[in-house]
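# need a structure here:
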Amino acid sequence: MTDAALRMSIAGVGHWHAPRHVEAFVAAGATVVAVQDDAAATAERWAVRLACAAEPTLDDLLERHDVDLVLAMPRHRGAPSVVGRLVEHGTPFVVEKPAAASAADLWPLVHAAEAAGRFAAVPLINRYSSFWEQVQRLRGEGLLDPTTVARFRIVNGSPDRYVEDDVGWVLDPDVSGGGALRNLGPHPVDAFLSLAAGEVSVLGAALSHRQHALPVEEHAVALLRDEAGLIGLVEVGYSGPDRDGTDHEWALTGAGSSVRELHDVVEVSTGSGTVTIASPSVMQRYQIFAADVVDRLRTGRPAPVTLREACRALDVIDRIYAAAATTTGTAVPALTPAAPGPNEGEIP
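Here you go, the predicted model:
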């Protein structure tokens, strides 16, 4: 594409992440030319807000508007059909995580997208934290060797906000495929996978419905380990006291140092003392992601976070649900296996 304004359309604009993505992509130089949502009134409301067209279906959106990028924010169980249509159509796209309700549903589409050479990105925006720059620096200085323990936590506010924001389907396991683990889990699990060597094992897990008594879990904790012995603690929840607040911690401990991000501050401790470094806020991470996507499209580079990487996180999340069911007897969302991809049996 040229340096002219990037033209984009949005499928599933009623998603609760829409305001963040729209603001971020517009700031990165994109122009929204059309929106779609299964709720016609929602699509019309956004069309008025953005002074663009509203379309009733994904096919109408794709067939009537020639764009450089499609932003898709589908409901979890319906996401594979949306991703499949986008892969078939060929326009570069960004799809909100988790992009499916199970790895089995997404894995064939990973192969299809890769075989067709599609630009398919997933906004795992916490990759744009300063935490990772400090991890890389400390590793280069030999101060995280060996790395011992990693902790990744996202505990957000009450799930009532989803009902208030007219996306109550997030709390329906038949649509969402799970609760906090399915919805928020891709971020901390992807963080652990970014550090892991070899296969990741799920040592144990537990889900809780205690606070809100919802049909989906409101809190989940899992213990992971990679082949090199790195232990990871992953925690996600809807149990925070602030509706719009979050309890976010990324932390890593090694032989000669530790690095910990709490919200938007990174603290690095070594034998020489402790220093703090500012990290981008959540909204700034969306903006950095959008700018990265736009720049990659303009320069012909691949997606920053791919469907394959999202599917690897989904595979671990599926195994966390299975471990939780085994250890606690907790009911977990049913996983619907999809047809195998070209490399049947391959672990994503």
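
# alpha carbons only for contacts and neighbour counts from here, please
Will do.

# now the helices for the stretch 151-300 of the chain?
According to DSSP state H, counting those that start in this stretch, the stretch 151-300 of the chain carries its helices in the segments 160-164, 173-176, 180-184, 186-195, 282-299.

# out of the ones you listed, nearest to residue 237?
helix 180-184 (5.3 Å; Cα to Cα).

# neighbouring contacts of that closest one?
97-98, 101, 154, 176, 216-220, 236-238, 317 (Cα atoms under 8 Å, 6 or more residues apart in numbering).

# Could you rerun that using 6 Å?
For helix 180-184, the external contacting residues (Cα atoms under 6 Å, 6 or more residues apart in numbering) are 218, 237.

# burial count for residue 58?
19 (other Cα atoms under 10 Å).

# now do residue 99
Residue 99: 29 surrounding residues under other Cα under 10 Å.

# Would you enumerate the residues in contact with it?
residue 79.

# how far away is it from residue 209?
Using Cα to Cα, to the nearest Å, residue 99 is found at 24 Å from residue 209.

# Distance of residue 167 relative to residue 161?
In this view, residue 167 and residue 161 are 9 Å apart by Cα to Cα.

# And for residue 175?
For residue 175 relative to residue 161 (Cα to Cα), the value is 17 Å.

# Likewise for residue 6?
Distance, residue 6 to residue 161, using Cα to Cα: 32 Å.

# So these two - more neighbours on which side?
The neighbour count for residue 6 versus residue 161, taken as other Cα under 10 Å, is higher for residue 6 (21 against 15).

# Go ahead and confirm the more buried one touches residue 30.
Yes: between residue 6 and residue 30 a contact is recorded at 4.5 Å, counting by Cα atoms under 6 Å.

# which residues are common contacts for the two?
When Cα under 6 Å, 6+ apart defines a contact, no residue borders residue 6 and residue 30 alike.

# just to revisit the earlier point, which one of the helices of the stretch 151-300 of the chain lies nearest to residue 70?
helix 282-299 (11.5 Å).

# which parts of that closest one are buried?
282, 284-294, 296-297 (16 or more other Cα atoms under 10 Å).

# how much space is there between the residue located most distally from the centre of the chain and residue 282?
Using Cα atoms, centre = their mean, the residue of the chain lying farthest from its centre is residue 272. It sits 35.7 Å away. Using Cα to Cα, residue 272 is found at 30 Å from residue 282.

# please give me the structure for this one as well, since I'd like to look at both together:
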Amino acid sequence: MLVGAAHWHAPLYMDALRTRFDLVEVAEERGSAGADSGIDVAFVMTAHERMAAQAAHFIERGIPVVLEKPGALNLADLRSLRDLAHRHGVPVAVPLVHRAAPFMSVLRSIARPTYLTVTYLVGPPQRYVDAECAWMLDPDSGGGVLVNLGAHFADVATELFGAPIASVRAVGHHALHHLDIEDHAVMILTTEDGRSATVELGYVFPSAAAKRHVSMTLAGEDGFVSIGAGGDVSLTRADGTIERARIDVDSDLLFRDFVAEVAESFDAGFAALPQIDDLVAAMEVVDLAYRDMHGDRDRGRAWAS
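From the prediction side, this is the model:
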């Protein structure tokens, strides 16, 4: 079952869902696709303001959930949803798909990673209008590039460092598209022992059809690695030797692979996949970033408002 099929990520899942599951029933709202009996797993991908309630509907009935990020309209609602899942013992998998990206294998080859930089720039905000998800351009219902992409790279930094993020600094900008949401943002994430990630995100690539610009660097105890926009990898070891390779930096296929992992780990409670606790940890970082951008005020309404 797929709830909220108008979500702009839905097309990235559909072919794999039809291949991996005997029946995929699509419903825009919970309950509108018929009774919940017989549903093996619910994929919840809808507007942020409806995500938590729809996921809770299935959790309360003991139905495992796959929940798109950010999972809720604000951090308080997301934490409540996590607590509900724990009380009911229902697994909730989250497509933090960049954990399985080819670039992660490259970055993990550096011992004790210390300084990470990520630039991840995607197409213009018009793509959400074209996908009939114009709510994404409203800070009270969707949010800017930080709420859309920030969780992925907060999670990447946490995974690489093997430690939680202790402090967050962030700035956001509106100058390119002149919208209420930020179209460009930079976060600096730091662990307690001083390791840091600088993450640049933006709706600044000129064409959604051309997808995105991705580049990364990582310095650590035994070397330095850079990944260019075309996927060219250069890894310089401490002894001066250089290793070169090329990888695929297109993230779209990661969603297909994620669906395969859902199918294969279903009986084990999605044990091989990121869980709702991981999403909460990532969105706590995003929430701190918005607090730094807008002032440390109550963020009970929405992530970006």
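
# returning to that earlier point: which one of the buried residues of helix 282-299 of structure 1 is nearest residue 247 of structure 1?
Scanning the buried residues of helix 282-299 of structure 1 for proximity to residue 247 of structure 1, where the rule is Cα to Cα, the winner is residue 282, at 12.0 Å.

# Map that closest one onto structure 2.
Mapped onto structure 2 by TM-score structural alignment, residue 282 of structure 1 lines up with residue 251.

# Then residue 122 of structure 1?
Superposed on structure 2 with TM-score structural alignment, residue 122 of structure 1 falls opposite residue 94.

# show me what contacts that match?
Taking Cα under 6 Å, 6+ apart as the test, what residue 94 of structure 2 contacts is 66-68, 274-275.

# Including secondary structure, distance to residue 235 of structure 2 and neighbour count, could those residues go into TSV?
Below are these laid out as TSV (DSSP: H, G, I helix; E, B strand; the rest coil; distance: Cα to Cα, whole Å; neighbours: other Cα atoms under 10 Å):
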residue	secondary structure	distance to residue 235 of structure 2	neighbour count
66	strand	36	24
67	strand	35	26
68	coil	33	23
274	coil	28	17
275	strand	31	20
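
# helix/strand/coil for residue 15 of structure 1?
coil (DSSP: H, G, I helix; E, B strand; the rest coil).

# what do we get in structure 2 for it?
That one, residue 15 of structure 1, aligns with residue 7 by TM-score structural alignment.

# And residue 172 of structure 1, by the same measure?
Alignment note: residue 172 of structure 1 maps to residue 138 in structure 2; criterion TM-score structural alignment.

# ok, that match - how many residues close by?
15.

# what does the one 4 residues further on give?
The local packing of residue 142 of structure 2 (other Cα under 10 Å) involves 25 other residues.

# Please name the nearest non-neighbouring residue to it.
Nearest-residue entry for residue 142 of structure 2: residue 136, 3.9 Å, with adjacent residues in sequence omitted and distances by Cα to Cα, 6 or more residues apart in numbering.

# Please report how far the one you found lies from residue 228 of structure 2.
Distance from residue 136 of structure 2 to residue 228 of structure 2, counting by Cα to Cα: 29 Å.

# which one of those two has more residues nearby?
Neighbour count, other Cα under 10 Å: between residue 136 of structure 2 and residue 228, residue 136 has more, with 23 against 17.

# So the more buried one sits against residue 144, correct?
No: contact criterion Cα under 6 Å: residue 136 of structure 2 and residue 144 do not qualify, at 7.4 Å.

# which stretches of the stretch 51-200 of structure 1 form strands?
Counting by DSSP state E, counting those that start in this stretch, the stretch 51-200 of structure 1 has strands at residues 53-55, 69-72, 93-95, 120-121, 147-156, 200-208.

# Could you dump those into CSV with distance to residue 83 of structure 1 added?
Formatted as CSV, the strands of the stretch 51-200 of structure 1 follow (distance: least, Cα to Cα, whole Å):
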stretch, distance to residue 83 of structure 1
strand 53-55, 18
strand 69-72, 8
strand 93-95, 8
strand 120-121, 9
strand 147-156, 26
strand 200-208, 26
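
# Residue 256 of structure 1 is nearest to which of those?
Nearest of the strands of the stretch 51-200 of structure 1 (Cα to Cα): strand 147-156, 9.1 Å.

# angle of the closest one against helix 186-195?
170 degrees (axes from the mean of the first three to the mean of the last three Cα atoms, to 10 degrees).

# Just the residues contacting strand 147-156 of structure 1, thanks.
So strand 147-156 of structure 1 is contacted by 188, 230-238, 240, 245-254 (Cα under 6 Å, 6+ apart).

# just checking, what's the longest helix in structure 1?
Counting by DSSP state H, the longest helix found in structure 1 is helix 307-328.

# ok, how many other residues are close to residue 279 of structure 1?
Residue 279 of structure 1 has 19 nearby residues by other Cα under 10 Å.

# Contacts only, for it.
Residue 279 of structure 1 makes contacts with 129-130, 264-265, as judged by Cα under 6 Å, 6+ apart.

# For residue 69 of structure 1, state which of these is nearest.
Nearest to residue 69 of structure 1, judged by Cα to Cα, of the contacts of residue 279 of structure 1 is residue 129 at 24.5 Å.
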